[in-house]
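1. Build me a model:
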Amino acid sequence: MGQDEPPQKRDKSVPAASQDVVFIHSPVEQGEGFRVIRSREDRIEIGELRPTEHGRPLTGDLVKLTQRPEHGRLFDVEVLVPAPHAAEARRAGPAQVATDTYRSNWEAIFGRREENKLAN
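-> You can find the predicted model right below:
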């Protein structure tokens, strides 16, 4: 958002409790981006706002910000692409550890698996 662009007006028909609002707090120490405080769905969240890069995966919501008139660092948030859910990527049970190193160490300790010698 450039400084020459006029801020867009927010929809006053939406109740304040259901609005998604972000306050830009300060720049991050390394790289590009800003620390933010976000209010949505009756909860407060802290996070970072970073530019998107072609070919780099998203780790959070892809959002469009519209500056609010009451403060220069306060923006309405429109979610363009919701964050991928980490819970969907999880599996039940222990982590899979059957790497080549794991298999070779198993065979060194317990020996190679014997072929099935039973007749068909």
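
2. CA only for contacts and neighbour counts going forward, please
-> OK.

3. In the chain, which helix is the longest?
-> Counting by DSSP state H, the longest helix found in the chain is helix 100-110.

4. Okay, buried residues for it please.
-> The neighbour-count check on helix 100-110 (16 or more other CA atoms under 10 Å) flags nothing as buried.

5. same thing with stretch 39-47?
-> In stretch 39-47, counting by 16+ other CA under 10 Å, buried: Ser39.

6. Next, the structure of the following sequence, for comparison with the previous one:
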Amino acid sequence: MLTWSTMLYGAALSALLAALLAAATGPRRPAVIATVAVAALAGPLAWNAILHAAHGAQFFTDAPIALLPASWQDTGSGVFAIAATALALGVGPLAAGSGRRIATLATLAGLAAFAIDVYLY
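-> Sure, this is the predicted structure:
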């Protein structure tokens, strides 16, 4: 099981990578980048807190693939980041924006959280 400090570390790295990816795509609106970062932090943190509270150690079994040793825990972090980002952007700074832009940014946040989980902790 992950410790709280490890969960916070991973979530912070996910937020940083997601913000960098958001800044690299399209207009650099600070409110959008900040929202992506906060949601990419909150999603994986929420998922890992759920696993911690439920004693979900079985979710941490990595796939036997050297190039992509993903676990269900890693996947959940990505899914929660996508959901949190889409929701935050949809009711926040991109409420009147395009669904395609929201989906793109949410996917980037999810990929950031997934990659950080798989390869950095």
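
7. TM-score for the pair, please.
-> Taking TM-score structural alignment, normalised by the length of structure 1 as the basis, the two superposed chains have a TM-score of 0.21; 42 aligned residues with a CA RMSD of 4.4 Å.

8. before we move on, back to that, helices or strands up against the longest helix of structure 1?
-> In terms of contacts (3 or more CA pairs under 8 Å, 6 or more residues apart in numbering; DSSP states H and E), helix 100-110 of structure 1 is not packed against any helix or strand.

9. Might you report the residue contacts of Ile33 of structure 2?
-> Residues touching Ile33 of structure 2, when contacts are defined by CA atoms under 8 Å, 6 or more residues apart in numbering, comprise 19, 22-23.

10. any idea which of these is the one closest to Leu51 of structure 2?
-> Ala19 (25.1 Å; CA to CA).

11. Name the nearest residue to that closest one, sequence neighbours excluded.
-> Counting by CA to CA, 6 or more residues apart in numbering, Ala19 of structure 2 lies nearest to Ala37, which is 5.1 Å off, once chain neighbours are set aside.

12. if I pick the one you found, what's in contact with it?
-> Residues near Ala37 of structure 2 by CA under 8 Å, 6+ apart: 14-16, 18-19, 109.

13. That one: helix or strand, and which one exactly?
-> Using DSSP states H and E, the element containing Ala37 of structure 2 is helix 30-53.
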